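Asks: Let's see this in three dimensions:
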Amino acid sequence: MRFTYVCLSLAMSFLLFGCSEMSSKEEVETNWSFQTENGQSFNIVEIQHLMESYIKGIDEEDVVFADYKEAVIEPIYNDCFLDGEFLPIAEGVLSQKPENFDKLMRTIERMNSKEVKDSLSEALELSATALPIEKEINVCLLPVSYPGIGMAVGSDKILILFDEYFSIDHFKVTLAHEYHHSAWEAEYRKPSEKWTVLDNMVFEGKAVMFQEIIYPHQQMINTNEIYDQEAWDYASPHFEKETLEHSNQILYGGFDPLPSLYGYSEGYRMVKNYLEENPNLSIPEWTEQDAATIFKEGSHEENYD
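Replies: Below is the predicted model:
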């Protein structure tokens, strides 16, 4: 399964990658821009055009990472990565050269379709209407030959790694999820605050709740009402820890006794319980609320022995 939900980098050092800020003549223009009805601006950076030009001019066996970086990454680095508050989550993208050119070309063909463009506009329009912010956001689309995901690189940068099998429904839900992360970063993050495992769980739980509001019945993770006592007993003692290792472990799970993506589904249930106790809150109001309040006022712990 391919999931989009990573925001564990607040405690990490920022990745330097060796890309300095480009001069204006080196920057590429964003491919197209639009404004939603409420005035939210988006710039869409279609990296597939650079990728297509690059792979058409070289044999797959002859790929040199430095040449790929110069041809594909550097022209869009400012728009898609520079100064991103969550830049470390893109470390793998920025250090990986392209593989499987045939698959990449099929992916590029899909990305150039009207269906993908219309779906992107729809998802961003719905998201911005539900949670408006003033900041302009760049949305960057990069074709990949491995399972696609999305990531909020920062408050004004969303990166979608689009693969051959990335369904339209998954694409739209991913955009909504990552928009919520970017909007929260733009409007509500306090840069000085430290983040715990619980903070990360609620952060992801909010984004899962938001995507469910935008696209009901299209969830990509298990959001059922099962309260797993064994998983809770394992995870809850770690909630106040601030290390990336513990956040990764609890969020992703996938080992006994934690089911896959445990932190996302449990974080969603925390937010759901809080909203059941506070049904009149608007999306901006509950988005702004801190994790400790959501956990306590939602009486989430009462679902366990």
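Asks: CA only for contacts and neighbour counts going forward, please
Replies: Fine.
Asks: This structure: helices as residue ranges?
Replies: 48-56, 65-68, 74-80, 91-94, 101-111, 114-130, 168-187, 197-214, 229-235, 244-252, 262-277, 283-288, 291-297 (DSSP state H).
Asks: Redo these as TSV? Include distance to Ser41.
Replies: TSV is the format used below for the helices of the chain (distance: least, C-alpha to C-alpha, whole Å):
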stretch	distance to Ser41
helix 48-56	22
helix 65-68	30
helix 74-80	14
helix 91-94	25
helix 101-111	21
helix 114-130	9
helix 168-187	13
helix 197-214	19
helix 229-235	40
helix 244-252	32
helix 262-277	28
helix 283-288	18
helix 291-297	29
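Asks: Now that we have those, can you turn them into JSON lines and tack on distance to Lys157 and mean neighbour count?
Replies: Shown next, in JSON lines, are those (distance: least, C-alpha to C-alpha, whole Å; neighbours: other C-alpha atoms under 10 Å):
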{"stretch": "helix 48-56", "distance to Lys157": "17", "mean neighbour count": "17"}
{"stretch": "helix 65-68", "distance to Lys157": "22", "mean neighbour count": "14"}
{"stretch": "helix 74-80", "distance to Lys157": "6", "mean neighbour count": "22"}
{"stretch": "helix 91-94", "distance to Lys157": "14", "mean neighbour count": "14"}
{"stretch": "helix 101-111", "distance to Lys157": "19", "mean neighbour count": "18"}
{"stretch": "helix 114-130", "distance to Lys157": "13", "mean neighbour count": "17"}
{"stretch": "helix 168-187", "distance to Lys157": "7", "mean neighbour count": "23"}
{"stretch": "helix 197-214", "distance to Lys157": "16", "mean neighbour count": "25"}
{"stretch": "helix 229-235", "distance to Lys157": "31", "mean neighbour count": "15"}
{"stretch": "helix 244-252", "distance to Lys157": "22", "mean neighbour count": "20"}
{"stretch": "helix 262-277", "distance to Lys157": "22", "mean neighbour count": "23"}
{"stretch": "helix 283-288", "distance to Lys157": "19", "mean neighbour count": "16"}
{"stretch": "helix 291-297", "distance to Lys157": "24", "mean neighbour count": "17"}
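Asks: next up, for comparison:
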Amino acid sequence: MNLNADGTNLWGESMGRFINLSVILLFITFISACSNHTEQNKEVEEKESALNQTTYRFLHNKQEFEIISFYEEVLTYTEIMNENPKLDIKKVFTEIVLEPFKEKSSLSDVTLGNPFSTTTEIEQLEKNTKKLLKNQEQINQWIEEAIIESAELLSSGAVTKIYIFPVNPDDWFVINQMRGVNALTYFGNKIVFMIAPTVSEMDLKRVVAHEYHHTVNLFYNREQSMNSVLDLTITEGKAESFANIFYPEAKPPWTEPLPEDVEAKVLKELRENADSTDWKIYNDFFIGNYSKGIPGWSNYKIGYQITESFIENNPNHSVLDWTKINAKEIVKNSEYRDKILQ
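Replies: This is a model prediction of the structure:
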């Protein structure tokens, strides 16, 4: 044992000083780490705060396009619900998200139908929305590229407004079966997109081309493009044929041919209800009616087959030609004439 001259423990005294020095160094290291962590958090917060949604406008061939996102409105909604989970979800969503959208789009409850639904998965909705906001430049670029390709082949001259929302995280049908994107087109050249952060470039672009064709079809044909079950079926078929020109490799499930026996049942139902204006009957083709042997997406599948048949039989018709031609003329000049027209 090492001792001081006065007999005290030299080793113990040295260790005491060493321990005290170690504590000081550890404290300094801890303060430094906290400071670095704080700086990192500050950088992350600054980056997140810098991500503001933008209204993106572009022109092509004298056509004007506007992409309007509602990420910030959705994030305000999720923040309110996270802080006050007992609030009425639908009421808050309507006030914070839906009403501002209706004001900007000039669409009413009657016109909209019910494309929006609320979710209890508020945290997931918030995460998805932040991802979309972070990637908004890329999403806008994909939309712009798809529209420019489409407008090069077909144009209307009208102003087109595109509204972007995150898809409801509960909507697994859109996320999985529709590959992360759903869309609706309204009169007045307005398109609403519901997007999941998992959507691929190809799938988004194909849906953009599909919906863009609807705007042109509505511009030229107005109500005639959606008067009857047959009109609506061919309208979807035309849009899919148009999208297929640019993105044939996408191969969405709603363009897959129906099995022969199923196609016969769908055609029989379509022949009997071609002129019907009953939305319930049309929904049988869209949603499916298994008691009648009609699967979902039958309107897309058979409409696409009919339009493709028309295009093959009439190679001299331009895209604008067959966009303007009415549904019965499309059927009449396809191989489906005798199977539908009475």
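Asks: sorry, back to before: who wins for proximity to Val144 of the first structure among the helices of the first structure?
Replies: helix 101-111 (6.2 Å; C-alpha to C-alpha).
Asks: Summarise which helices and strands the closest one is packed against.
Replies: Contact here means 3 or more C-alpha pairs under 8 Å, 6 or more residues apart in numbering; DSSP states H and E; on that basis helix 101-111 of the first structure packs against helix 48-56, strand 137-143.
Asks: Can you lay out those as TSV showing distance to His170 of the first structure?
Replies: Compiled in TSV, those are given as follows (distance: least, C-alpha to C-alpha, whole Å):
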stretch	distance to His170 of the first structure
helix 48-56	19
strand 137-143	14
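Asks: Tell me the counterpart residues of the helix ranked longest in the second structure in the first structure, please.
Replies: For the second structure, the longest helix by residue count, based on DSSP H, is helix 10-50. Under TM-score structural alignment, helix 10-50 of the second structure corresponds to no residues of the first structure.
Asks: burial measure for the aligned residue in the first structure for Ala196 of the second structure, as a count.
Replies: For Ala196 of the second structure, the aligned position in the first structure is Asp163, judged by TM-score structural alignment. Other residues near Asp163 of the first structure come to 22 when the count uses other C-alpha atoms under 10 Å.
Asks: Asp163 of the first structure is in contact with Tyr146, isn't it?
Replies: Yes - using C-alpha atoms under 8 Å, Asp163 of the first structure is in contact with Tyr146, at 6.4 Å.
Asks: Tell me how far the nearest residue in space to Asn303 of the first structure that is not next to it in sequence lies from Ser265 of the first structure.
Replies: Closest residue to Asn303 of the first structure apart from its sequence neighbours, by C-alpha to C-alpha, 6 or more residues apart in numbering: Tyr227 at 6.9 Å. Per C-alpha to C-alpha, to the nearest Å, Tyr227 of the first structure is found 10 Å from Ser265 of the first structure.
Asks: repeat for Ile108 of the first structure
Replies: From Ile108 of the first structure to Ser265 of the first structure the distance is 32 Å (C-alpha to C-alpha).
Asks: do Ile158 of the first structure as well
Replies: With C-alpha to C-alpha as the criterion, Ile158 of the first structure and Ser265 of the first structure are 22 Å apart.
Asks: now do Asn200 of the first structure
Replies: From Asn200 of the first structure to Ser265 of the first structure the distance is 12 Å (C-alpha to C-alpha).
Asks: Check Glu178 of the first structure too.
Replies: For Glu178 of the first structure, the distance to Ser265 of the first structure (C-alpha to C-alpha) stands at 16 Å.
Asks: Also Thr36 of the first structure?
Replies: 31 Å.
Asks: can you tell me how far whichever residue in the second structure pairs up with Pro75 of the first structure sits from Glu72 of the second structure?
Replies: Per TM-score structural alignment, the equivalent position to Pro75 of the first structure in the second structure is Pro100. Distance, Pro100 of the second structure to Glu72 of the second structure, using C-alpha to C-alpha: 11 Å.
Asks: what do you get for Gln136 of the second structure?
Replies: 12 Å.
Asks: joint contacts of these two?
Replies: Gln53 (C-alpha atoms under 8 Å, 6 or more residues apart in numbering).
Asks: which residue in the second structure lines up with Ser182 of the first structure?
Replies: Under TM-score structural alignment, Ser182 of the first structure pairs with Thr215 in the second structure.
Asks: can you count the residues close to the residue nearest to its match when sequence neighbours are not counted?
Replies: Nearest residue to Thr215 of the second structure in three dimensions, chain neighbours excluded: Asn189, at 5.2 Å (C-alpha to C-alpha, 6+ apart). The tally of other residues near Asn189 of the second structure (other C-alpha under 10 Å) stands at 21.
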